[in-house]
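# The sequence and its predicted three-dimensional model are supplied below.
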Amino acid sequence: MPRARRLPTAAGVTRTLCLVSVLAAVGLLPWLSGKDPALTVLRARSAEQEPTREALDAIRRDLGLDAGPLSLLGSWADDLLHGDLGTSWVSGTDVLPSVVAGLQVSLALMGAAFGVAVLLACALVAPVLVRARASAGAWAAMLAAVPEFLLATVALLVCGVWLGWLPTSGWQGPEYLVLPALALGIPAGGLLGRLVADALPAVLDERWVELWRGAGVSRTRVSAAALRRVLPPLVPQFGMVAVGLTGGAVAVETVFAVPGIGRTALGAAKSQDLPLLQGAVLALLLLGLLTGAAAAFTRRRLLGPALRDASLNLPPARPVRTHPAIPLTLFTALAVAIGGGLLRDPYAVHTADRLAASSWSHPLGTDALGRDVLARLGHGAAPTVGTAAVVCLLSLLLALALGFLPGVAAGAADIANALPPVIVGILVAAAAGPGTGGAALAVALISWPPLAAHAAALVQEVRASAFLTAQRAIGASPLWILTRHVLPSVAAPVARHALLRLPGIALALASLGFLGLGAQPPAPEWGLLLDESRAYVERAPWAALAPAVALALLAGLAVSGAAYAQGRKAVKETPVEA
């Protein structure tokens, strides 16, 4: 019992320290950024004025930058407590009205996207309730794996450019909301549907369902009771889906030129308008924290007073199995495209072949500079997937370390889960500048919580096992037990878990590259390739489709590979009947 009381205390302290650290980093952005804020303000106020020492010193005194970082942080925190977010360095207007206006647009977009997600989740779950089997799991998993920025680009290209059904940019009426809401809501709906569809069959096999049906209870009441049984353990995951909408909104708002808070934050980071960036990031962070709190409150209400202090777990979900030919086919297609591109020069410029269509000399066409798209696609695998492998390894090492400190990890994980990769990427880019290293750091900072939770559960299971009790009884030292028994039992399963997350990490890095926060030109990174092709997508759609298809194949490989691994694990764990 004393240990059970200490863990929540440690989690609370860690949660508070991490939140204070994030707020301090936001408040110290003018000092953390690698550029001189005074020079940025001078360029914004008068581009023709010479950056003399006297002019820069005057601006530093005006902004309070000459007082030092601690004084600057204290002044910013005091203004924040009084509801003052400062003045934009670029426009000279108050930050608060701009943040409020952008937040209203983003909330409207996220509300519409959440409605799309709920409708799609209902459509995916309905067959499971009717046939009592997880028939929607594979489709839901594929929809959930598609990144928002990729779906937004394809929707803009197909529905907006080719078919002309809906407007492709702006925010002037309800019709401008349709494509952004679909691009943002479909992956979220796929994830919600997958969570419920995977859990429902096991619940419908429980004894009480059979008793209710035998007593003549209607199918509608049984389905409603099964959903109520499923929802409480899944509500925290629903909260993370809503947080994902916050991060995905940045990319979707950028693609469709929606004046939301995410696009405002991204524009402020690129222009080094740090007061506006501080206000926008605070608004996004507040959205994430409020979403997590609302998820916790909803779960407590669903459980009721009798179960609020108890843990309610679902029965093990039936694994979504897939044929081994599916991941093998996807991997082969990616390998062929990458191998063919590696044989070509990705930087050779041929201005006479600008935006050329597919041909024998250029199988996937050329970009705006006449560079071979296939070559850039092949050479882009290393900065996309290779960097993801490094991030995956760092997350694995951190998760193994935090697996032995579950109280500390739980508090830090709450803050990490409230920060989508895009938000952390914006902060890192504002402090250190955009680049591959900054993008990798941003993804690594928030990708460890699932692995740490897995490691903590395995550590607890191994420590409670009988063979460790026997080792202690014969006098084995704690170091011997740790290195010879605990770590080997924990490291292998968590490493396999991390490997399954590798494609998802690569997609997160690609999203940062797409937003200009990751690899910089002329690097052939896949997200950057997709971003560069948006400017001429009407004239040369093949340049955008090539990295889009590669990212889609990577997402499909993640889903099918995970499903195949789950199926193999389920077969191994199934007892063989005599």
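On my side now, so go ahead.

# Every contact and neighbour count from this point should use C-alpha atoms.
Will do.

# Would you map the strands across the stretch 351-500 of the chain?
Applying DSSP state E, counting those that start in this stretch to the stretch 351-500 of the chain gives no strands.

# where do the helices sit along it?
373-379, 381, 387-402, 406-417, 421-432, 436-446, 449-463, 466-473, 478-481, 487-500 (DSSP state H, counting those that start in this stretch).

# Could you dump these into CSV and include mean neighbour count and distance to residue 563?
Shown next, in CSV, are the helices of the stretch 351-500 of the chain (neighbours: other C-alpha atoms under 10 Å; distance: least, C-alpha to C-alpha, whole Å):
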stretch, mean neighbour count, distance to residue 563
helix 373-379, 27, 27
helix 381, 23, 23
helix 387-402, 21, 19
helix 406-417, 22, 24
helix 421-432, 26, 25
helix 436-446, 22, 24
helix 449-463, 20, 17
helix 466-473, 12, 32
helix 478-481, 12, 34
helix 487-500, 17, 10
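
# For residue 304, which of these is the nearest?
helix 406-417 (23.1 Å; C-alpha to C-alpha).

# Excluding its own residues, what touches that closest one? List them.
6-16, 18-19, 240, 243, 289, 402-403, 445-446, 449, 452-453, 456 (C-alpha atoms under 8 Å, 6 or more residues apart in numbering).

# Output the helices of the stretch 351-500 of the chain in TSV, with distance to residue 76 appended to each entry.
Output for the helices of the stretch 351-500 of the chain, formatted as TSV (distance: least, C-alpha to C-alpha, whole Å):
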stretch	distance to residue 76
helix 373-379	45
helix 381	42
helix 387-402	33
helix 406-417	22
helix 421-432	17
helix 436-446	24
helix 449-463	31
helix 466-473	53
helix 478-481	48
helix 487-500	39
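
# Second structure for comparison follows:
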Amino acid sequence: MKATVRKLVGPAGLTRFVCLVAVLATVGLLPWLSHRDPALTVLRARSAEQEATDEALSAIREDLGLHDGPLSLLGGWAADLLRGDFGTSWVSGYDVLPSVLAGLQVSLGLMGAALGVAVVLAAALVAPVLVRGRGSAGAFAAMLAAVPEFLLATVALLVCGVWLGWLPTAGWAGPEYLVLPAIALGVPAGGLLGRLVADALPAVLDERWVELWRGAGVSRARIAGAALRRVLPPLVPQFGMAAVGLTGGAVAVEMVFAVPGIGRTALGAAKSQDLPLLQGSVLALLLLGLVAGALAALTRRRLLGPALRDAGLTLPPARPVRTHPAIPLTLFTVLAVTIGWGLLRDPYTLNTAARLAAPSWAHPLGTDALGRDVLARLGHGAASTVGTAAAICALSLLVALALGFLPGIAAGAADIANALPPVIVGILVAAAAGPGTGGAALAVALISWPALSAHAAALVQEVRASAFLTAQRAMGATPWWILTRHVLPSVAAPVARHALLRLPGIALALASLGFLGLGAQPPAPEWGLLLDESRAYVERAPWAALAPAVALALLAGLAVSGAAAVQGRRPRRTTAGPRGTLGARAVRKETPVGA
């Protein structure tokens, strides 16, 4: 009980509260932060023919309370919210709360079904490891996790809905309408969950208790169940983050299948500048994320039991995924040659006579609906997608290394950041500053650091507690020497590998925002925007959609295999003091399970 109270009132609890208030304040101030004139939006919604005179706009601002300033606006919104009043839609004129509740009900059903698909797929990935006692989900599961939900949704709609006619392609009128959206949303989540568990199991199955149980004649099924119970508690927070990710992925899937969920409601409200409806929708999505995190924490406590609740439970380091050096080299070569070849071509030249042309020597990846070369747009789009993702990775790494020395503050801020998928933050940023590459990069950067900072904080704590640092202090080493020669080198390398593993996820988040119209705008050759532009004619010219999708999958495989190759080759390091060596000691802190 005392530990719980300390957690609530400590630095992490205070930071958590401050960050939550900051998010709520941002949502409440959207009408004031918006780059558009809300009065003009309301005027156009009420009467498209009425002239936008100063008198008419001033009357609407007075009616909406926009003349009173940001603090008064925020106070009035918060007071109404406490009374259960979410406001009135600027576009439809109806109360916001019923629309939010209706969309939330649909999204909860979709995410529940998608979670079922994810669990089934994860079980299929984990089963071979339990049977053989070794192996890993590896790059295959990572590629599944990196496949864009919106691309899976488009392919499923085309194949199962249009070509085969097995299932309906749009709407929400019965259980059969749930199947395709749930598959599109659940497959990437299942790949992520399967990889987390399958990568952690081999190290657990090598523990001493497993050998003792086998020697005692315990059945394989019981050992497998105990191993899963041993693996799950440290991974449950990652499962909670995956559930939060479903809310972000649901936005794109709901758009493709015209599902009237809360994500589609929020996106539509952002594009139409119906800010009261957007505020209510974002609050509902934030609540979903917070509830998912709370349920994950509760589940972890129940799995640990009272004996380990306060001490926690950590997994042994996952064994490095072995990969042949030729694999990352091959993937890098394919991507580099493709991007380099595309950079030599013009991505903006229009040729209406060659619209939707099939791949040929003149156009190796075909052309799009305007006759533009797909290879050229893919190559030039790499700078926008991969380049921006790499910059965000580097920035997140620097933030994580800084916050690693402030674990309380980092943990509190991470709890709130983890509850916000990139799409939701992108909607907020687009509503306030307008869509664009900068806004998409800002949205992804705001929530890309929590996992890295948690990793860095854990490593800093472990390295500081190491016996060899105690000896260094006894020998007269200065704090600056210990920091620069021991702590930072021991922390920076594994966190940098962790950041590398997150590169494809960040690129996918940027592509998702581009696909939804919240990122780069036409005619920019951004990978997500290429997928969105090709969606309307994917049946006639699938190569235009497959090119950026395959590029994202290759990027995922390159990140996983490259990080594994670097990890496997990393030499042991000898730590030396300022006045001599202390002896060979390898401080090996690998990327935690769940990275």
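Arrived safely. This structure is a prediction, so every number in the text was calculated from the model and none was measured.

# After superposition, what's the TM-score here?
Remark: TM-score between the superposed chains equals 0.94 [TM-score structural alignment, normalised by the length of structure 1]; 574 aligned residues with a C-alpha RMSD of 2.4 Å.

# quick one on the thing from earlier: what's the closest of the helices of the stretch 351-500 of structure 1 to residue 253 of structure 1?
helix 421-432 (12.5 Å).

# Relative to structure 2, what is the average displacement of the closest one?
Once fitted to structure 2, helix 421-432 of structure 1 is off its aligned match by 0.7 Å on average (mean C-alpha distance after the TM-score superposition for structure 1).

# In terms of secondary structure, what does that helix contact?
For helix 421-432 of structure 1, the contact count by 3 or more C-alpha pairs under 8 Å, 6 or more residues apart in numbering; DSSP states H and E identifies helix 29-32, helix 219-255, helix 261-271, helix 436-446, helix 502-514 as packing neighbours.

# Compare the helices of the stretch 351-500 of structure 1 and give me the one nearest residue 35 of structure 1.
The nearest among those, by C-alpha to C-alpha, is helix 421-432 at 8.6 Å.

# any residues touching the closest one, and which ones?
By C-alpha under 8 Å, 6+ apart, helix 421-432 of structure 1 touches 26, 29, 32-34, 247-248, 250, 265-266, 269-270, 272, 281, 284, 434-435, 438-439, 441-443, 446, 508, 511-512, 517.

# mind redoing it with 6 Å?
32, 33, 34, 247, 269, 438, 439, 442, 443 (C-alpha atoms under 6 Å, 6 or more residues apart in numbering).

# tell me the contacts of residue 218 of structure 1?
By C-alpha under 6 Å, 6+ apart, residue 218 of structure 1 has no neighbours at all.

# go with 10 Å
residue 212 (C-alpha atoms under 10 Å, 6 or more residues apart in numbering).

# roughly how far apart are it and residue 210 of structure 1?
12 Å (C-alpha to C-alpha, to the nearest Å).

# dump the residue contacts of the aligned partner of residue 405 of structure 1 in structure 2.
The alignment partner of residue 405 of structure 1 in structure 2, by TM-score structural alignment, is residue 406. For residue 406 of structure 2, the contacting residues are 11, 12, 400, 453, 456, 457, 460, by C-alpha under 10 Å, 6+ apart.

# tell me the contacts of the first one?
So that's residue 11 of structure 2. Residue 11 of structure 2 neighbours (C-alpha under 10 Å, 6+ apart): 17, 406, 407, 408, 409, 410, 411, 412.

# quick one: the alignment partner in structure 1 of it from residue 413 of structure 1, how far?
Aligned counterpart of residue 11 of structure 2 in structure 1: residue 10 (TM-score structural alignment). Distance, residue 10 of structure 1 to residue 413 of structure 1, using C-alpha to C-alpha: 12 Å.

# again, but for residue 191 of structure 1
20 Å.

# before we move on, the earlier item: right, and the helices of the stretch 351-500 of structure 1 - which one's nearest residue 202 of structure 1?
helix 449-463 (21.6 Å).

# average gap between that closest one and structure 2?
Looks like 2.2 Å for helix 449-463 of structure 1 (mean C-alpha distance after the TM-score superposition for structure 1).

# what about the residue lying closest to residue 510 of structure 1 once chain neighbours are set aside, how many neighbours?
Excluding the flanking residues, the one nearest residue 510 of structure 1 by C-alpha to C-alpha, 6 or more residues apart in numbering is residue 527, at 4.1 Å. Residue 527 of structure 1 is flanked by 28 other residues according to other C-alpha atoms under 10 Å.

# Same check on residue 54 of structure 1?
By other C-alpha under 10 Å, neighbour count at residue 54 of structure 1 equals 9.
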